[in-house]
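[1] just a sequence and a predicted model for now, questions to come.
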Amino acid sequence: MVRASALLLCGLAFCSNALADRMKDNWDFIMSSNDQSVRYDYYLRKGSFIHQNGKSTILVQQLANDSASRPMKVFYYQAEISDSTCNAGYGKINFNDTTGKLLQDFDYISNGESNSSVIGDLVCGMRNTFQREGKI
């Protein structure tokens, strides 16, 4: 089993200084997307990458923000992708609850434009790095 931190930058203009510091210490910002009047910000939990039994997982935090950029709701889940999907460059990525129970699966295409593809690329990229370093 391998655990690692995602090496990404965090931009948190909507948070107070104390919350922003705490977020920077624990979460890495990866992207934002919009759906009508709601903006979704996605973060990866530092140190939560795990590779075991031919699968890689990482904890994801999704913040739903209204047009005033005030956090409305927070969602947590595990993004899980298999080695065979990473190797093929396409397949399914599972979004599980924090106990590992499947919530929903999404299509994954390497270098795709969907949120699930971006998250999958990050997880597969971390897995590939650890494989090259002989840690997996």
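    Thanks, I have the structure now.
[2] going by C-alpha atoms from here, please, whenever you check contacts or count neighbours.
    Fine.
[3] how near is residue 122 to residue 22?
    Remark: distance between residue 122 and residue 22 (CA to CA, to the nearest Å) = 22 Å.
[4] those two: who's more crowded?
    Under the criterion of other CA atoms under 10 Å, the comparison of residue 122 against residue 22 puts residue 122 first, with 19 against 12.
[5] that one - that's part of a helix, no?
    Yes: residue state for residue 122 (DSSP: H, G, I helix; E, B strand; the rest coil) corresponds to a helix.
[6] what sits against residue 80?
    Contacts were defined as CA atoms under 8 Å, 6 or more residues apart in numbering; by that measure residue 80 touches 55, 56, 57, 58, 93, 94, 95, 96.
[7] hold the first one in mind and look at this next one:
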Amino acid sequence: MSTVGYDYTLTRTLDAPAGKVWAAWTVADDYGAWAGAEEVVLDARPGGSWSTVMVIPGGARVPLSGGYIEVVENKRLVMSMDVPGRDEPALMTVDLAAEGERTRITLAQTFDTAEERDQAEQGSNFLLDGLTAYLATA
């Protein structure tokens, strides 16, 4: 990620082992179940790609796609996301730290503007809320 810009970092501790959290991010059916996503395709390997249609509150459908830059099983994902109007994809880093039967997850991104950062941070909090709820029942 760029070292210049507007960044955010979100950290939560989840009541699930790292392997279960990893599967939630890397198995298409699992991801779709908690992320409010349809038509999920995940090829979670360096150089692999992903695509999905996010269904946001209110019912709007937003197609998203990108790639995987770094993949370290049960520990780290660095993903790109193609953003219309941007020359370069946005990057998101997902770090997992096993804490016994719990997992600390950290999401981080950097953007060119405060507005982009604020929108992405809101979306990431929404994702983490969905992930937390999914893991509580999965």
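    Here it is on my side, so go on. Since this is a predicted model, take the numbers as computed values, not measurements.
[8] tm score of chain vs chain?
    A TM-score of 0.34 describes the superposed chains when it is computed by TM-score structural alignment, normalised by the length of the first structure; 82 aligned residues with a CA RMSD of 4.8 Å.
[9] ok, which stretches of the second structure are strands?
    If DSSP state E is used as the criterion, the strands of the second structure fall at 6-14, 37-42, 49-55, 61-72, 76-81, 90-99, 102-111.
[10] how about the strands in the first structure?
    Using DSSP E, strands in the first structure cover 2-4, 27-35, 38-45, 49-52, 55-65, 71-82, 90-96, 102-109.
[11] for the longest one, buried residues please.
    To tie it back to what came earlier, the one meant is strand 71-82 of the first structure. Using 16 or more other CA atoms under 10 Å as the burial criterion, the residues of strand 71-82 of the first structure that qualify are 71, 76, 77, 78, 79, 80, 81, 82.
[12] and if you look at the shortest one?
    Along strand 2-4 of the first structure, these residues count as buried under the neighbour rule (16+ other CA under 10 Å): 3, 4.
[13] picking up where we left off before, need the strands of the first structure in CSV (columns: distance to residue 127 of the first structure).
    Below are the strands of the first structure laid out as CSV (distance: least, CA to CA, whole Å):
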stretch, distance to residue 127 of the first structure
strand 2-4, 9
strand 27-35, 17
strand 38-45, 15
strand 49-52, 7
strand 55-65, 7
strand 71-82, 10
strand 90-96, 14
strand 102-109, 16
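[14] right, so of those strands, which gets closest to residue 129 of the first structure?
    Between residue 129 of the first structure and these, the tightest spacing by CA to CA is seen for strand 2-4, at 10.7 Å.
[15] any idea how far that closest one is from the chain center?
    For strand 2-4 of the first structure, the distance between its averaged C-alpha position and the chain's averaged C-alpha position is 14 Å (CA atoms, centre = their mean, to the nearest Å).
[16] what's the neighbour count on residue 65 of the first structure?
    The local packing of residue 65 of the first structure (other CA under 10 Å) involves 19 other residues.
[17] repeat for residue 128 of the first structure
    For residue 128 of the first structure, the neighbour count with other CA under 10 Å is 17.
[18] cool, and residue 115 of the first structure?
    Residue 115 of the first structure: 17 surrounding residues under other CA under 10 Å.
[19] quick one on the thing from earlier: mind putting the buried residues of strand 71-82 of the first structure in TSV, distance to residue 50 of the first structure included?
    Converted to TSV, these look like this (distance: CA to CA, whole Å):
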residue	distance to residue 50 of the first structure
71	28
76	16
77	14
78	10
79	11
80	9
81	11
82	12
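[20] distance of residue 4 of the first structure relative to residue 74 of the first structure?
    If you measure residue 4 of the first structure against residue 74 of the first structure using CA to CA, the figure is 23 Å.
[21] go on, residue 62 of the first structure?
    Counting by CA to CA, the gap between residue 62 of the first structure and residue 74 of the first structure amounts to 6 Å.
[22] longest helix anywhere in the second structure?
    For the second structure, the longest helix by residue count, based on DSSP state H, is helix 114-137.
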